[in-house]
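*Asks:* Sequence below, structure please.
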Amino acid sequence: MSAIPLTARGAERLQAELQRLKTVERPDVINAIAEARAQGDLSENAEYDAARERQGFIEGRIKELEGTLSNAQIIDPAELDADGQVVFGATVEIEDLGSGERLVYQIVGDMEADIRANRISVSSPVARALIGKSAGDVVEVRAPAGLREYEIRAVSYA
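*Replies:* Below you'll find the predicted structure:
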């Protein structure tokens, strides 16, 4: 399996989620299954079915997180010296040349992307267009809404 890029902060968040799943969520669902079993007939026990479904989700997520973290290539943006270029982990301020709207995004790995927190995946169209560019460059992004042009205003590695 190939290396999975993660920022140091993203790896910490995934590790915290894994720890919570193992120490809180897993024991809770095991207790819920035991309580549902104690109620008798399992064939018509909705609580049992729900607890088993939840257990399957938790175990799947634990396996996914362990696989991701074991193959992670952790990149700390603060330690980068990319000479002003947009690279993985960089925080980029861009301006939409059509609307004048300014946006700030951090380019992160697929597992840690969260648009509500302004973290976009390195494999997203916007991030792919920005990688390798510097402040002052104009990039074109083909989005579902059509062709968009952005000017890179600032690049930081915090």
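*Asks:* going forward, measure contacts between C-alpha atoms and count neighbours the same way
*Replies:* OK.
*Asks:* biggest helix in this protein, by residue count?
*Replies:* helix 46-70 (DSSP state H).
*Asks:* wait, residue 33 sits on residue 56?
*Replies:* No. The criterion here is C-alpha atoms under 8 Å, and residue 33 misses it with residue 56 at 11.9 Å.
*Asks:* Those two: which is more packed in?
*Replies:* The neighbour comparison of residue 33 against residue 56 (other C-alpha atoms under 10 Å) goes to residue 33, with 19 against 13.
*Asks:* For the helix or strand where the more buried one lies, which helices and strands make contact with it?
*Replies:* Assigned by DSSP states H and E, residue 33 belongs to helix 26-38. In terms of contacts (3 or more C-alpha pairs under 8 Å, 6 or more residues apart in numbering; DSSP states H and E), helix 26-38 is packed against helix 46-70.
*Asks:* And the strands in this structure, which stretches?
*Replies:* 4-7, 72-75, 91-96, 102-108, 119-121, 138-143, 146-156 (DSSP state E).
*Asks:* May I ask you to confirm that residue 8 is in contact with residue 69?
*Replies:* No. Using C-alpha under 8 Å, residue 8 is not in contact with residue 69, being 11.2 Å away.
*Asks:* For the comparison step, fold the sequence that follows:
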Amino acid sequence: MLNRSIFVNLYLQARGIAITERNIRAEWKRAGIWPLNKQKLLENPEVVNFGRTTPEYQPAPVKEGPNRLLGTPKKPEEYQELGAKIKAKVTPRTRRAVRKLVHAALQERTGTQALRTELQGYRKEALDDEVIKRSKRLQKDAVQTLVGPRTGQGGSRGQKTF
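*Replies:* As a prediction, the model looks like this:
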């Protein structure tokens, strides 16, 4: 029986024997690229007709129609719709797995929404605390400006200076 480790050992032995500098140069000569002939390489039809390998830009899938199911579902209805499409084409055993996945995704979404709401509450609370601290500081500064500095510069009788 030929398993992976035996194959790798046999491959390494064959590679050491077959892939030598002499054999590589012989194949290059047979292909006509040894001694190195740059002009022949540049005249090769594959090089001459080399086209663009990067695919053209494809806009994002439309939210309506069949492409809508290719995106990441955001709403519970989208999860249900995607699950129904998959369930229609699979075996009963796979349907159960799909149902579990849809249920888990909905639970995850619900948990995420709960955490998001909790985080918004904490942020609002922190903002309110900051506003209160700021308003107390502004009130304190306003009182100090009204009273004036306490270094004796406020007048001889302790009168307020404005």
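*Asks:* Quick check: TM-score for this pair?
*Replies:* For this chain pair, the superposition-based TM-score is 0.26 by TM-score structural alignment, normalised by the length of structure 1; 62 aligned residues with a C-alpha RMSD of 4.1 Å.
*Asks:* Put together JSON lines for the strands of structure 1, with distance to residue 38 of structure 1 and mean neighbour count on each row.
*Replies:* Formatted as JSON lines, the strands of structure 1 follow (distance: least, C-alpha to C-alpha, whole Å; neighbours: other C-alpha atoms under 10 Å):
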{"stretch": "strand 4-7", "distance to residue 38 of structure 1": "43", "mean neighbour count": "22"}
{"stretch": "strand 72-75", "distance to residue 38 of structure 1": "42", "mean neighbour count": "18"}
{"stretch": "strand 91-96", "distance to residue 38 of structure 1": "53", "mean neighbour count": "20"}
{"stretch": "strand 102-108", "distance to residue 38 of structure 1": "46", "mean neighbour count": "22"}
{"stretch": "strand 119-121", "distance to residue 38 of structure 1": "45", "mean neighbour count": "22"}
{"stretch": "strand 138-143", "distance to residue 38 of structure 1": "54", "mean neighbour count": "15"}
{"stretch": "strand 146-156", "distance to residue 38 of structure 1": "57", "mean neighbour count": "17"}
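*Asks:* In a markdown table: these, plus distance to residue 48 of structure 1.
*Replies:* Shown next, in a markdown table, are the strands of structure 1 (distance: least, C-alpha to C-alpha, whole Å):
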| stretch | distance to residue 48 of structure 1 |
| --- | --- |
| strand 4-7 | 36 |
| strand 72-75 | 36 |
| strand 91-96 | 46 |
| strand 102-108 | 39 |
| strand 119-121 | 37 |
| strand 138-143 | 45 |
| strand 146-156 | 48 |
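*Asks:* which stretch among the ones you listed comes nearest residue 129 of structure 1?
*Replies:* For residue 129 of structure 1, the closest of the strands of structure 1 is strand 138-143, at 6.3 Å, according to C-alpha to C-alpha.
*Asks:* packing partners for the longest helix that structure 2 contains?
*Replies:* Counting residues, the longest helix in structure 2 under DSSP H turns out to be helix 92-147. On a contact count with 3+ C-alpha pairs under 8 Å, 6+ apart, helix 92-147 of structure 2 meets helix 76-87.
*Asks:* Please identify the buried residues of the helix it packs on?
*Replies:* 76, 79, 80, 82, 83, 87 (16 or more other C-alpha atoms under 10 Å).
*Asks:* Going toward the C-terminus from the helix or strand containing residue 39 of structure 2, what's the next helix or strand?
*Replies:* Assigned by DSSP H and E, residue 39 of structure 2 belongs to helix 38-43. Downstream of helix 38-43 of structure 2, the first helix or strand assigned by DSSP H and E is helix 45-48.
*Asks:* List the contacts of that next one.
*Replies:* Identification of contacts with helix 45-48 of structure 2 by C-alpha atoms under 8 Å, 6 or more residues apart in numbering yields 41, 42.
*Asks:* Which residue lies closest in space to residue 62 of structure 1, excluding its sequence neighbours?
*Replies:* residue 18 (6.1 Å; C-alpha to C-alpha, 6 or more residues apart in numbering).
*Asks:* Thanks again, I'm all set now.
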